[in-house]
Structure formats: C-alpha cells, structure tokens
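[1] what follows is a predicted structure for the sequence shown.
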Amino acid sequence: MSGKLIVFEGIDGAGKSTQLSMLYQYLQQRGYNLMTTREPGGTPVGEEVRSILLNPLHGDLQHRAEAFLYAAARSQLVYQVIKPALREGKIVLCDRFVDSTMAYQGYGRGISRNFLQQINDLATGGLQADLVLVFDLPVEESFKRVNKRSTGDRLEQETHSFFQRVREGYLEIARQQCHNHLVMDASLSVEELQRQVRTVVDNFIDGKLRESD
C-alpha cells in the first residue's frame, strides 16, 4: 500500500485532535504503518514558528505575514516529515493542513484565496491530502469548549464573526472538494463521532487497497 495523507480540519474546539489521537490508536492496533503530525509545527523549525503564531503578545501580526509564516512551517513539515513518510508507505494523520490557511486566512481574514493558493502550492510542492475530515461545530459551542480549557491563544481570542466566517469557509471548501472532503458532525459525543470516523477511514483504506490490487 502506498502512503496516504489523512487530514483533520475544523474550527477551534471541534475535537479534531482528540479524534485523530483515538483513530491513531485504532489503526495502530490494526497493524498499519502510521505517523501523526500537526500544523503549525511537527518539526523543530515548525514548532518555533508555532510559538510565534499562537502567542497572544503578537496581536499586531500583519495578516500576510501570518500567512507566510504558516506556509513556511508547512513547507518544512512537508519536505522534512510528510513526504518521506509517504514514500515509506505510511498513513500520515495530520492535524490541520492547507485548508486551515484557506479557511482562517482566506475566509476569516479576507486575504485573496488565489494568493494563498499560490504560496501554499509553493510550500507543499502541490501535495494534496487523500482524505480530509472537516469537523463542523456551531461557533457558540466552539467558544464554550475553548473557554473551558484555556484563556485562548492568539487565534482563539478572535471574534465570533471571525470564527463564523472560518466555519462557513470550511463548509464551502468541503462542498467544492467533495471528492476527498467529508464533513463530520462535531456536536456528537466523542464516542459516536469516533465510530463514524473509523467507519469512514476503514472504507477509505479498504477502497484504496482494492484499487491497488
């Protein structure tokens, strides 16, 4: 089996990181060759960039500079971690990828999506996810969950209207790229949502195995 990139997306508080971790354990028990990573981050350089991007003290970070920093961290991750893992035939579970930039900086910030596509094509060398799970949650519920766990990083402190635009962006992206995107109802219980995630991923992997026969 060739390597596959499965990406978990969604607004803050949607539970994607929890679902990714649970899926990793499930697939590991089934004997798959796996790795997990996250954005921004996943490499020493990327983690340093992450600390800048999420630091509330950097509230004056210019929007295009923000987009370039995300792209820089992504490029490091793709070439240092993701592409080598895919060449080794691994299933890579990634917490956020290109869609986060399109949703947050494109729909949320209002930056030209053509511009964002260009810098991300450069950053990734055109690498695309094989499957994207978009965890959808009403913004009000997102705020409740985030406020319970922390005071919020730089992005988590954004306004309700910002996150509403981000949410709508994710849903629009999923509609436009329905061939490899699937929207998951993140308001479900953790257990029920994981059951659905496992079903989707099992079907995806089984389908890819049949294609390679």
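    Yes, it's here. Numbering: from 1, shown residues only.
[2] okay, CA-based contacts and neighbour counts for the rest of this
    Will do.
[3] center of the protein - which residue?
    Arg96 (1.6 Å; CA atoms, centre = their mean).
[4] my guess is that one contacts Val7. True?
    Yes: if you go by CA atoms under 8 Å, Arg96 and Val7 touch, sitting 6.1 Å apart.
[5] for the protein, which segments count as helices?
    16-29, 44-54, 63-77, 83-87, 98-100, 113-124, 139-149, 160-176, 190-212 (DSSP state H).
[6] most tightly packed of these?
    Comparing the helices of the chain by mean neighbour count (mean count of other CA atoms under 10 Å), helix 98-100 ranks first with a mean of 22.
[7] can you name every helix or strand that that one contacts?
    For helix 98-100, the elements it packs on are strand 4-10, judged by 3 or more CA pairs under 8 Å, 6 or more residues apart in numbering; DSSP states H and E.
[8] included below, for side-by-side comparison, is a second structure:
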Amino acid sequence: MRGKFIVVEGLEGAGKSSVIQLLVDCIEAAGHRCVTTREPGGTAMAEAIRECVKQPWDETVAQETELMLMYAARRQLLINKIFPALNDNVWVVGDRHELSSQAYQGGGRQIDAEIMATLSQITLKGFKPDLTLYLDVTPETGLQRARGRGELDRIEQEGMAFFKRTRERYLELAASDDTIITIDTMRSMELVHRDVIARIKAFLEC
C-alpha cells in the first residue's frame, strides 16, 4: 500500500492553514496515518533554504536564484520526508508544492516555461500530487488578510501586478488539470470548509 499526497495551494491569505488541519482530521478519521509538510521547508536543510528565500537582502535576488532555491528545497523534502512517508502508507498533506513555483515564479516572475520544465524534470522526475486544492482569493483580499497576521516577508511585499499574474497562472493551471480543484475562499469560512470536507470525502471514497 502507498499513501496519498494532497497539496493545498493559494495566495497569501487564502486560508491554507485551517484547510490543512481540516484535511488531516478527515484523513485520520478515515483510518489513515497522516503527516504535514510545508514548502519551502519541511527538513532541516529545506528550512534553512526557506530562511534564505524569505528574508530581505541588501542585494538583488536574481529571479533564477529564487527559483532554483525553491526546487532545491523541494527535492530535499521529497527525498527525506514525502517519499519515505508515502512508501510507508502514510498520507501527506502539503502546504504548497510545485504549483506554487509554476504560479509565483512562472507567472508572477514570468520566468521562461522551458526553464521551469527543465528544473521540474530534474527535481521531480514526473512526480505530482494525487490531489491539489487550490484556494482562490483575490490579491487585494488575500494580502489584506496576510497583513493582519503581521509583517510580510520579501516575496509577500511584491507589487499588486505580481500577485495578479500569479493568480492568473494558478487559475490557468487549475483549469487544465483535473487533479486540481479550485475552491472559492471569498465566501464565509463555514462554506469553504463545507466544500473542502465534501471534496476530501469524495476523494477518500474513490
């Protein structure tokens, strides 16, 4: 038996944390062991890369540098945590995965698709989540919610145009992949959570 890999995606302020906990509760209630991860991060080395990516620097951070760090952290997480868990029949719920890079660096940063595809092949070798829940929120609302949590990191301080391009890429990718489910988080939390529960229960019954 092999575990399943479920990912929660979305812009800042989309409500990923509460949805992740909801998924874990549903999965465990169905009798499966479950662990959570986050990207970038999830292992000692990947967390160090996260700090490198997130903090402000007194120098220009090249877009390609940011992108390669994201994929390097992702590879470390896969090898050290995700693959071992799945092979031990443990379900993994991830706070972000490759869709984030495709949206933020591919869409927001507008990095060439060929570069993105090459890095993806090197690090993931075709591996992808069994299910992705993309929590859709407008950049205006999401960033307002994020500011309410405290100080924004280096990427969260990008301009509105960056986040609009990121959201557009998220929506484009979600529409082209039937393993990605879009959930409107501009509604009340009760309705969002009801939708999430229905989606994960349908997946568990497959």
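    Looks like it came in fine. This one's a predicted model, so the numbers in the text were calculated from it and none came from an experiment.
[9] let me see the TM-score of these two.
    Here the superposed chains carry a TM-score of 0.95, computed using TM-score structural alignment, normalised by the length of structure 2; 206 aligned residues with a CA RMSD of 1.3 Å.
[10] quick one on the thing from earlier: so which of the helices of structure 1 is nearest Tyr107 of structure 1?
    Of all the helices of structure 1, helix 160-176 sits nearest to Tyr107 of structure 1, with 5.4 Å by CA to CA.
[11] what about the closest one, how far off from structure 2?
    Helix 160-176 of structure 1, aligned to structure 2 and superposed, deviates on average by 0.4 Å (mean CA distance after the TM-score superposition for structure 1).
[12] residues in contact with that helix?
    Here helix 160-176 of structure 1 makes contact (CA atoms under 8 Å, 6 or more residues apart in numbering) with 10-11, 99, 102-104, 107-109, 134, 136-140, 181-183.
[13] need the buried ones from the residues you listed selected in ChimeraX.
    This is the ChimeraX syntax for the buried subset of the contacts of helix 160-176 of structure 1, where burial follows 16 or more other CA atoms under 10 Å:
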select :10,11,99,102,103,104,107,108,109,134,136,137,138,139,181,182,183
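[14] quick check, Asp184 of structure 2 in contact with Leu191.
    No: using CA under 8 Å as the test, Asp184 of structure 2 is too far from Leu191 to be in contact (9.3 Å).
[15] looking at structure 2, which residue ends up farthest from its center?
    Most peripheral residue of structure 2 (CA atoms, centre = their mean): Asp58, 27.5 Å.
[16] residues in contact with Leu86 of structure 2?
    Contacts of Leu86 of structure 2 (CA under 8 Å, 6+ apart): Arg2, Gly3, Lys4, Phe5, Val92.
[17] at 6 Å instead, please
    Contacts for Leu86 of structure 2 (CA atoms under 6 Å, 6 or more residues apart in numbering) come out as Arg2, Gly3.
[18] Gly46 of structure 1 too?
    Neighbour list for Gly46 of structure 1: Pro40, Ala73 [criterion: CA under 6 Å, 6+ apart].
[19] recalculate using a threshold of 10 Å.
    By CA atoms under 10 Å, 6 or more residues apart in numbering, Gly46 of structure 1 lies in contact with 38-40, 52, 69-77.
[20] from those residues, which is closest to Leu27 of structure 1?
    Arg38 (17.7 Å).
[21] now for that closest one, how many residues are close by?
    Other residues near Arg38 of structure 1 come to 19 when the count uses other CA atoms under 10 Å.
[22] any idea how far it lies from Arg113 of structure 1?
    Using CA to CA, to the nearest Å, we find Arg38 of structure 1 at a distance of 22 Å from Arg113 of structure 1.
[23] again with Gln62 of structure 1
    Applying CA to CA to Gln62 of structure 1 and Arg113 of structure 1 gives a distance of 16 Å.
[24] same question, Thr36 of structure 1
    According to CA to CA, Thr36 of structure 1 and Arg113 of structure 1 sit 27 Å apart.
[25] can you check His63 of structure 1 too?
    13 Å.
[26] mind listing the shared neighbours of the two?
    Joint contacts of His63 of structure 1 and Arg113 (CA under 10 Å, 6+ apart) are Gln105, Gly106.
[27] who's in contact with Leu124 of structure 2?
    Leu124 of structure 2 neighbours (CA under 10 Å, 6+ apart): Tyr71, Arg74, Arg75, Leu78, Glu98, Thr118.
[28] max pairwise distance over those residues: which two?
    The most widely separated members of the contacts of Leu124 of structure 2, counting by CA to CA, are Leu78 and Thr118 (17.4 Å).
[29] how long is stretch 172-184 of structure 2 end to end?
    Distance across stretch 172-184 of structure 2, first residue to last, is 15 Å (CA to CA).
[30] what sits against Ser212 of structure 1?
    Counting by CA under 10 Å, 6+ apart, Ser212 of structure 1 makes contact with Met1, Ser2.
[31] and if you look at Ala72 of structure 2?
    Here Ala72 of structure 2 is in contact with Pro40, Met45, Ala46, Ile49, Glu66, Leu119, Thr123 (CA under 10 Å, 6+ apart).
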